[in-house]
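Trainee: pasting the structure only:
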């Protein structure tokens, strides 16, 4: 089983957004040293808590700062972009860093209506998304109506960020699928994906994993609770177990903490064993964050010791 990281460039209260981006690049360098297989970055627009609005630019910075680790997007949201533009960006990255670039594709539009208007984007129905995905693939494999430049010299692995409906599409197209959240408990959807994809099936399970004190997960849980009640996803703040919250916020925090795999190494190992057994994961994509950057770095290292250092390996 491969072990990978998704870093969303989470901002922190009292710091400039640039600090989050610098930490993303530094975290990628450490991930490579620890034996992680992939390091992916995210796409979010006009979100106070996330500094990453342009995955290709950040991917270039990460790839330039590393030597071996695969670098990708988790993901580029196709409704926000013309397929040919995505293909050109990825082709350029692949030409500069051959054999190291992944392309994760999603279908979520902007977080709020003003952001969607600014992006000139709208939610894509199944048929539209399927057509745009096919167009993107044609540009990448050289069968499109025009040839993108630089012309791709080798294939770029394409992953689909999937919910239930997305899993069906990924299976039909024989694409690797990245899944997280409630769909991880949908055994029928996961089994259906494998049946449709056949030998091409590759299931990447995304989960929040923190090796350390369980309170490390509080900052992210509070941010999620704030987003659900105010509509704005905020920067991370220091954890404070005594923080005043509403009943609705406490419920959101509790559900977020329940989904996070956190604790000492033995506890996390047991939780991961259960997750893999339930989902049949081929790869683990860790997407956690916390206020304390040193604690996050220590968690990354401890997780690598658990998986890369003995319980599993980074894979091919």
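Mentor: Nice, thanks for sending it over. The model shown is predicted, which means the values in this text are computed figures rather than measured ones.
Trainee: hey, let's count contacts and neighbours off CA atoms from now on
Mentor: Noted.
Trainee: wait, is residue 285 part of a strand?
Mentor: Yes - with DSSP: H, G, I helix; E, B strand; the rest coil as the criterion, residue 285 is located in a strand.
Trainee: How many residues are close by residue 125?
Mentor: Neighbour count of residue 125, defined by other C-alpha atoms under 10 Å: 10.
Trainee: First-to-last residue distance for stretch 220-238?
Mentor: Using C-alpha to C-alpha, to the nearest Å, the end-to-end distance of stretch 220-238 comes to 10 Å.
Trainee: can you map out the strands along this protein?
Mentor: 2-7, 38-41, 70-73, 76-77, 103-106, 158-161, 177-179, 203-207, 209-211, 261-263, 283-286 (DSSP state E).
Trainee: ok, second structure coming up, stack it against the first:
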């Protein structure tokens, strides 16, 4: 697999599919309902712009994130759109029984054939009280592997009971993976979505995934999607400024244990350590002008061997985020 940017007259392109992940981030002074409606509107624009997939996330009892139920939001998005693939990034297996997840996915697939993706992960709740409310205090890699096997069985009619609606083709499963998750996905012959520390460190886990991969009916060869925090603007400085609201929220969450709504203003009285964390967050993102982002994404794809990039980004100013999406879409290969 190769990737490059094309500097033809039509502009640079990244020669792997580009997709979006939206976490329904709330803003100060705005209702959670507004955040959810904006996610649906963003998906509608993403389809027009030519993005490959549009995924939503699962977070529970987080003040800064309005989406706690990917299937419900996926249903609203799929109903609003016509062609773009709609998925979860992802449904957390510790929080749901495999049969329930399978039936939700099958229902979506029955209503919107050939457009549904089922991304699954194993993250627990954001804080101890949330984990207690979900009644999930411990969840091991072995638990995840077991639930993944059960989920596949229900989706392919190999389980002890039939997941309804019956006779619906199984939507593809994608594993949101870290170290042990990569190994599990390789053994099951499933595609993976990787971001964060795995991409910034030693890439041996990705090579191990490919080497250990066992072809399956749904995925005959390894398939890697990399997730990246991407922001595009007219200048590098402006793109950096747009990254700051999310960085401020991240720093606040580390000190308070609560992930806040996005704000247009920096927290007061930042320590040197917090300022360093903000700078680190921005430095680890992909941001800049269209040409700069195109080069950064190309390097990322070359370095990781990715088959696709799914971009997630949030900022306080919604119009600037929409403009970033439109600019990023110009990098999509026709």
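Mentor: Sure thing, it's come through. No experiment lies behind these values; they were computed from the predicted model shown.
Trainee: picking that back up, JSON lines please, covering the strands of structure 1 and showing distance to residue 50 of structure 1 and mean neighbour count.
Mentor: Output for these, formatted as JSON lines (distance: least, C-alpha to C-alpha, whole Å; neighbours: other C-alpha atoms under 10 Å):
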{"stretch": "strand 2-7", "distance to residue 50 of structure 1": "10", "mean neighbour count": "24"}
{"stretch": "strand 38-41", "distance to residue 50 of structure 1": "11", "mean neighbour count": "28"}
{"stretch": "strand 70-73", "distance to residue 50 of structure 1": "15", "mean neighbour count": "28"}
{"stretch": "strand 76-77", "distance to residue 50 of structure 1": "15", "mean neighbour count": "24"}
{"stretch": "strand 103-106", "distance to residue 50 of structure 1": "17", "mean neighbour count": "23"}
{"stretch": "strand 158-161", "distance to residue 50 of structure 1": "19", "mean neighbour count": "23"}
{"stretch": "strand 177-179", "distance to residue 50 of structure 1": "20", "mean neighbour count": "26"}
{"stretch": "strand 203-207", "distance to residue 50 of structure 1": "18", "mean neighbour count": "23"}
{"stretch": "strand 209-211", "distance to residue 50 of structure 1": "19", "mean neighbour count": "26"}
{"stretch": "strand 261-263", "distance to residue 50 of structure 1": "22", "mean neighbour count": "22"}
{"stretch": "strand 283-286", "distance to residue 50 of structure 1": "17", "mean neighbour count": "23"}
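Trainee: Would you format those as JSON lines with distance to residue 144 of structure 1 included?
Mentor: Output for those, formatted as JSON lines (distance: least, C-alpha to C-alpha, whole Å):
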{"stretch": "strand 2-7", "distance to residue 144 of structure 1": "30"}
{"stretch": "strand 38-41", "distance to residue 144 of structure 1": "27"}
{"stretch": "strand 70-73", "distance to residue 144 of structure 1": "22"}
{"stretch": "strand 76-77", "distance to residue 144 of structure 1": "20"}
{"stretch": "strand 103-106", "distance to residue 144 of structure 1": "18"}
{"stretch": "strand 158-161", "distance to residue 144 of structure 1": "16"}
{"stretch": "strand 177-179", "distance to residue 144 of structure 1": "24"}
{"stretch": "strand 203-207", "distance to residue 144 of structure 1": "28"}
{"stretch": "strand 209-211", "distance to residue 144 of structure 1": "40"}
{"stretch": "strand 261-263", "distance to residue 144 of structure 1": "43"}
{"stretch": "strand 283-286", "distance to residue 144 of structure 1": "31"}
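Trainee: Which one, of these, ends up nearest to residue 194 of structure 1?
Mentor: Closest to residue 194 of structure 1 of the strands of structure 1, according to C-alpha to C-alpha: strand 203-207, at 8.4 Å.
Trainee: and the closest one, which stretch of structure 2?
Mentor: Here strand 203-207 of structure 1 aligns to structure 2 at residues 224-228, judged by TM-score structural alignment.
Trainee: repeat for stretch 77-88 of structure 1
Mentor: With TM-score structural alignment as the criterion, stretch 77-88 of structure 1 aligns to 92-103.
Trainee: Which residue, other than its chain neighbours, is closest to the aligned partner of residue 126 of structure 1 in structure 2?
Mentor: Using TM-score structural alignment, the equivalent of residue 126 of structure 1 in structure 2 is residue 141. Here the nearest residue to residue 141 of structure 2 in space, its sequence neighbours aside, is residue 180; by C-alpha to C-alpha, 6 or more residues apart in numbering that works out to 6.6 Å.
Trainee: Then residue 69 of structure 2?
Mentor: Nearest residue to residue 69 of structure 2 in three dimensions, chain neighbours excluded: residue 58, at 5.9 Å (C-alpha to C-alpha, 6+ apart).
Trainee: The one you found and residue 320 of structure 2, how far apart?
Mentor: As judged by C-alpha to C-alpha, residue 58 of structure 2 and residue 320 of structure 2 stand 24 Å apart.
Trainee: Looking at the two now, which is surrounded by more residues?
Mentor: Each of residue 58 of structure 2 and residue 320 has its neighbours counted (other C-alpha under 10 Å); residue 58 has more, 23 against 18.
Trainee: Pull the contacting residues for the more buried one.
Mentor: By C-alpha atoms under 8 Å, 6 or more residues apart in numbering, the residues touching residue 58 of structure 2 are 23, 67, 68, 69, 70, 88, 89, 90, 91, 92.
Trainee: what does the fifth one align to in structure 1?
Mentor: So that's residue 70 of structure 2. By TM-score structural alignment, residue 70 of structure 2 lines up with residue 55.
Trainee: I'd say that match and residue 71 touch.
Mentor: No - Residue 55 of structure 1 is beyond contact range of residue 71, at 10.3 Å (criterion: C-alpha atoms under 8 Å).
Trainee: What is the burial count for the residue nearest to residue 141 of structure 2?
Mentor: 16.
Trainee: next one: residue 322 of structure 2
Mentor: By the criterion of other C-alpha under 10 Å, residue 322 of structure 2 has 15 neighbours.
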